[in-house]
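Undergrad: The sequence and its predicted three-dimensional model are supplied below.
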Amino acid sequence: MDVNPKSGLYYMTGGFYIVIIFLLGIITFFVSPHLAGAEILLGLSLCVFNYIYKKHKEKKISDMFEQMTLRIGSATHNALMQFPLPTLIVESSGKIKWYNELFCESFAENHLYDKMISEVIPELDTDKIFLDPPVPVQTTLACNGHTFRVFGSQPQNEEKNSIVILFFDEITEYADFKQKYHEERPVSCLIFVDNYEELLESTANAFRPHLEAQIYKRINDWTNEHGGVLVKYEKDKYSVLFQYRYLEKFVANKFEILSQIRNISEGNTIPASISIGVGTCGRDIIENNEFAKTAINMALGRGGDQAVIKDNEQLSFYGGNSKEYEKSTRVKARVVSVALSGLIENANNVIVMSHKVADVDSLGAAFGVYRMCRMQDKPVNILLESYDQTVKNMLDRLENVEEYSGLFLNVQQAAARINGTTLVVVVDTHKPSLLEAPSLLKKAGQIVVIDHHRRGAEFIENTALIYHEPYASSTCEMMTEILQYVTKKISLTKLEAECLYAGMVVDTKHFTFKTGVRTFEAASFLRKQGVDTIAIKTMFQQDLSTYIKRAMIIKDAEIFRDHIAVSSYNEIEENIHITIAQAADELLNIKGITASFVLSKTERGVNISGRSLGGINVQVILEKLGGGGHMTIAGAQLSDLSIEEAREKLYQAIDEYYLETVN
């Protein structure tokens, strides 16, 4: 319908002439009233005509827009009816208000008007559709063996019951292909037999071939059962390639191959076990293989007999509940001794660093490094800023010894002496977050790590040498073995030998836990260096108040799951962590108790010290709370929690552990 573009001009000029006529009428009224009356009558006639004409024009425009709207609505309706995708209009209340034929065909439904969408498509998550404020809809729907990409929009509408237009694009073929690709992705797996040499030595010659054959057979059967490809590339090392679909089964079964290997009995006096490293979700098979190498190193570093899965986001641990067995060979200690001597020789100076709140094991190991450096006339210092009471007792004995004057540095002093030619030796920890000054590692020329704690996900990077032996009783034992293979004949001072010996005493609980043949051999070597065992006992003496606190903690212990003792100390005190650790040890002396946990309040939260006789893996339990340690000795720190809240979390972690180990 045409519209006269001059209409607006008419409205303007018509009104103008009417005003002129009225003005003329007023002026001529005083000259000729009759003429003025005629002029005013003409003006009124023009006003009436102008009003009628304006209304007529507005109606014509309104009719035009109404017809245009009807045409557009009809076009939109036809477009929706003929749209090549299933289409649905639904109110925010969930009632279906319109749908096309393709929707009926896709969902085998008819007569859907005013039905609830939740009845027609119960699989559709309506929370992702009706949003406030409205946003474009984008979700996926799996229904009756088909997969749809659901998209649409919710127009801005102030009405209480607004509408949403939904389109259903079937992507079943794409989804199936994607799922197939996901399931068939290659996964790299490395399997190492733990303590292979020691395992064979524990087996009579006549049974060794049977033992080796059984290990291979069970690994091979496990691989074939899951469609994998097995390659034995060394006598105790295997590589496996399998599809991702089987990994979920392994996880659900908690890698049953671990227990199958442990159950092998072919005359071996120590149980057979394997470590498994799995790499998945990498960019390609090469990255998966690198992930598998990282995972197997982690499994070995945590004591073996477990599986570790590494993807591009995290590490997951399974197993690790068996007792660690000592390695009888000292080949690695000999190799490390030579390598460490070379690194010391090439450095301008050496800084020895340990964890925060240093204990006597870290101090003893630091003295071992100190003696190696002094034998090579290399400047060496020990970074020591925070430490426990036992270390303080040792430092009091060193105070007046001239040789150790200026040996110990605080963080600021160490930062001033470290540079690109400095060798930093980290002892008794491998976690950067536990170091006294982790920022100093970035300034060091080279880094060495010597530690006996079971490996966690966090590890110091860019190291020149790693001596990580979770089978060892203590870092002092490891350092003592290294000293025995130094080219020159070693000569420790009495104080240095006693500090190394004291470190072994602490970590073995007076040669009770994790004590093997090599532990006693190291202790024997130190005894020959002049260790006074009475002086060692004196070093660990405590005052009466500490003894009473420990007795109170033991008195307040609760028994959980029949044989786990749990107690706590609610006062914030300096060095209370030592007291709770000792109380946890003492609780194991109670008949029927196989594991113990003691909690203490700190300014930041709660500390937990865990101990075990070996049947329960306290490390696995406390790892669930962010802690770590060994199978029989572990700890954790929980921030911003009360004792009661931390105790509840501990009980939950113990329950989870039992659920995992039983199943």
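TA: Yep, it's here. In this text the structure is predicted, and so the values were computed from the model without any measurement.

Undergrad: going forward, measure contacts and count neighbours with C-alpha atoms only.
TA: OK.

Undergrad: other SSEs contacting whichever strand or helix holds residue 258?
TA: Under the criterion DSSP states H and E, the helix or strand holding residue 258 is helix 257-262. Secondary structure elements in contact with helix 257-262, counted by 3 or more C-alpha pairs under 8 Å, 6 or more residues apart in numbering; DSSP states H and E, are helix 208-225.

Undergrad: got the contact list for the next helix or strand after the helix holding residue 258?
TA: With elements assigned by DSSP H and E, the helix or strand that comes after helix 257-262 is strand 274-279. Contacts of strand 274-279 from elsewhere in the structure, counted by C-alpha atoms under 8 Å, 6 or more residues apart in numbering, are 187-194, 258, 261, 287-300, 304-311.

Undergrad: Closest to the centroid, which residue in the chain?
TA: For the chain, the residue sitting closest to the mean C-alpha position, by C-alpha atoms, centre = their mean, is residue 314 at 5.6 Å.

Undergrad: Give me the distance between that residue and residue 105.
TA: Look at residue 314 and residue 105: by C-alpha to C-alpha, to the nearest Å, they are 45 Å apart.

Undergrad: Validate this expectation: residue 232 resides in a strand.
TA: Yes. Following the definition DSSP: H, G, I helix; E, B strand; the rest coil, residue 232 is counted among the residues of a strand.

Undergrad: Take this one as well and set it beside the first:
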Amino acid sequence: MCSSCSCRTAPTYWRLSALWTECSKRARASCRMIKPNNPGGGYIGPTGKDMFMEKKPYAALVPLFVAALAASAALALFLKPLWVGLLSAALVVACFGIGMVIIGARWRQLQQECDDIFLENSSAASSIINTIDVPALIFDDSGRIIWSNEAMDEIYSGRDIKRILPSLDTHAPTQATTLEFNGKAYQIMCSPIKREHPSAHKLTFQYWLDRTEALHYTRLYEENMPVVALIYVDNYEELNADKQFQRNSVLSEVEGLVSKFTSSIQGTYRRYENARFFLIFEAKYMDALEKERFKLLELAHAIDTGTEQTVTLSIAVGAESQVAHSDESARQAMELALGRGGDQAVVKRGTNYAFFGGQKQIALTRQSRVKARLFAKALRQLMENSDMVFVMGHKNADMDCIGAALGLMRLSQCANRRGYIVLDESNATIEGALDSMAESKQYHDCVRTVEQALQLIRPTSVLVVVDTQRTSSVLSPQLYNKAAKTVIIDHHRRPVDSLSAPTLNYYEAGASSACEMVTEVMQYFADGLKPTPFESSALLAGMTMDTKSFAINTGARTFEAAGFLRRSGADTSMVKLMYQDDMTTFRNRAKVVENATIMDGGIAISTCSKDMPNNMLIAAQAADALLSIKGIQASFVLAETPGGINISGRSLGQINVQLILERIGGGGHLAVAGAQLKDISINEAVDKLTDSIYSYLDEIGADYSRS
């Protein structure tokens, strides 16, 4: 029986011993793992000591004692003699009492050791955070500084954080912000402090990191970044075609200017073609170049060429973090500068462009027709290798757009391909032409909406975009992106948001209209090809509209194209009928002209209300009519539409309306331009336009008084 009793009571004793040992180990581990309450960590709450004190390892003895006592009672009831069970119960009670006494004594010893550890760690943490060379402070939700270390006191000894950070929201401070204070740059970090009691005041721990030296080296790195520039004599071909051109002396003078320009910015250059230069210099000189607006452009105009033409330069600058990227950006900027007519500087940084010069520049039509002939040949091959041809213009199509589209329809028929004109809604400008098309069987079922075109177009189809190259102006960017083969024909200056990656393009900023360009291509597309009298009249109407009856932006090739159309059967009376207005339109146009406001510099501004019928057409006509008034050099008419505000700009040539409207998202030519503004009122649009006009006048040095 004794052996049996030993077997049943011994496990209880060893369990108590093991439990006491485990409790001792955990208590020591808790003391070793305790960390001081660190204000820099953004936490004020129960300390490690508090958490340690909450642990009660002796509580585990209670259920064990109850279980052992129950086992002893069972022995006393079922085993004989009775004293064996009673002895077991007595041993259990004795072991429990001894264990409680030993654990209690050890627990008090551990408490004393932990008190010493926490006291030492708290003092060390307080000393470190107070003497560390990082400004730190704690403020409440009213902005009152309730604690700051020595480094913070050296910077600011006040007690209100809002005096140095007036924009700081003390209730919800941002985690990181920057500040320049006492000649240094700081990055300020904030962290909310968790309080033990929910009703306690909200506190925020803040520390300041000195970033002055880091920003200094960052600025040095940015200033020393390599910048690539390209300089072209963009009218070299026109100059060289003149027999009076003094080629050697002109190129020598141009290189002298480039050499002097490069020396002034501590750079280096190489001449790699007759009239092209490659430059590299440091980015720190960019601010000075932009401030003086690349005066090299004006210096080149003073070179004597021996002809009536002046030397015009196109300057492209790419400013990126690597030389290869800067070179690529410079080439993209040069493509844009040439597409905008040249005689200007374009700076590209990342995706942003800056333009300088070109205020009074009018792109000259090239004398050579080689480009038109090569494009016509490539376009025919592309059409013949396609199953259908779709022609799309810009939103709110005009006669230049419709006339060019009809000319391209003639080219698609010559290539034996089915052609469609993609159009949204009709308007008063093109209503007459569309009515004539509807009456003719030849053009039956050739007009499609955007939705219909999206369903019809195939990977083997070709899409031709005419009279625009802007993503924001094209009728349907979705249709352009869906087309596998795309062609762009446009006479406007190259915009920043131009349609990307066309299969074939024909840009001619010197052309008067898209109709002129299509007419030239038609003459080289196939031998003996001529448009019908109606198509010829539509093409001539488009040219007449864009040139304001051959008065603006008209060159020799414009009249040659008009002569070809006249020989092909263009009816001038039909052209006149296309521009006839009803009495209501005439009266509304006169009202808009009458209400115009004349600014300094001969710039007129007027508006069309949204309840005026055909207000977009009236705006364009009123802008043209204002130029016939003596003393007006440029005109802008704003039309209020459900989608926003449309602006029509016109000029006699002294003021560049394209540059003015480009600042507010528009584009076009020096003499004819437009813009579309969304989510803006008519008064806000007038203010925005006025600011752009004054900014332009400041750039060209015009004398005016701003009221």
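TA: Good, I have the coordinates. Bear in mind the structure is a predicted one, so any value in this text is a computation, not a measurement.

Undergrad: TM-score of the superposed pair?
TA: TM-score of the superposed chains, computed with TM-score structural alignment, normalised by the length of structure 1, equals 0.82; 602 aligned residues with a C-alpha RMSD of 3.4 Å.

Undergrad: which residues in the stretch 1-150 of structure 1 form helices?
TA: Listed in chain order, the helices of the stretch 1-150 of structure 1 (DSSP state H, counting those that start in this stretch) span 7-29, 33-81, 101-107, 117-120.

Undergrad: Can you convert these into a markdown table and add a column each for mean neighbour count?
TA: Compiled in a markdown table, the helices of the stretch 1-150 of structure 1 are given as follows (neighbours: other C-alpha atoms under 10 Å):
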| stretch | mean neighbour count |
| --- | --- |
| helix 7-29 | 14 |
| helix 33-81 | 14 |
| helix 101-107 | 15 |
| helix 117-120 | 15 |
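
Undergrad: host element of the aligned partner of residue 558 of structure 2 in structure 1?
TA: Taking TM-score structural alignment as the alignment basis, one finds that residue 558 of structure 2 is matched in structure 1 by residue 519. When elements are assigned from DSSP H and E, residue 519 of structure 1 belongs to helix 517-528.

Undergrad: in structure 2, what residues pair with the helix or strand just after that helix?
TA: The helix or strand immediately downstream of helix 517-528 of structure 1 is helix 533-539, counting by DSSP H and E. In the comparison with structure 2, helix 533-539 of structure 1 aligns to the range 572-578 (TM-score structural alignment).

Undergrad: which other residues reach that stretch?
TA: Taking C-alpha under 8 Å, 6+ apart as the rule, stretch 572-578 of structure 2 contacts 429-430, 432-433, 537-538, 540-541.

Undergrad: Now that stretch on structure 1. Mean distance?
TA: Compared with structure 1 after fitting, stretch 572-578 of structure 2 deviates on average by 1.7 Å (mean C-alpha distance after the TM-score superposition for structure 1).

Undergrad: which parts of that stretch are buried?
TA: Neighbour-count burial for stretch 572-578 of structure 2 flags 574-575, 578 (criterion: 16 or more other C-alpha atoms under 10 Å).

Undergrad: Excluding residues flanking it in the chain, which one is nearest residue 261 of structure 2?
TA: Closest residue to residue 261 of structure 2 apart from its sequence neighbours, by C-alpha to C-alpha, 6 or more residues apart in numbering: residue 296 at 7.4 Å.

Undergrad: which residue in structure 1 lines up with the one you found?
TA: For residue 296 of structure 2, the equivalent position in structure 1 is taken to be residue 257, counting by TM-score structural alignment.

Undergrad: thought that match was touching residue 222?
TA: Yes. Taking C-alpha atoms under 8 Å as the definition, residue 257 of structure 1 is a contact partner of residue 222 at 7.0 Å.

Undergrad: of the two, who's got more company?
TA: Here residue 257 of structure 1 and residue 222 are set side by side on neighbour count (other C-alpha atoms under 10 Å), and the busier one is residue 257, at 21 against 16.

Undergrad: how close does the more buried one get to residue 318 of structure 1?
TA: Distance of residue 257 of structure 1 to residue 318 of structure 1, given as C-alpha to C-alpha: 11 Å.

Undergrad: and the equivalent of residue 622 of structure 2 over in structure 1, what element?
TA: With TM-score structural alignment defining the correspondence, residue 622 of structure 2 maps onto residue 583 in structure 1. When elements are defined using DSSP H and E, residue 583 of structure 1 is found to belong to helix 576-587.
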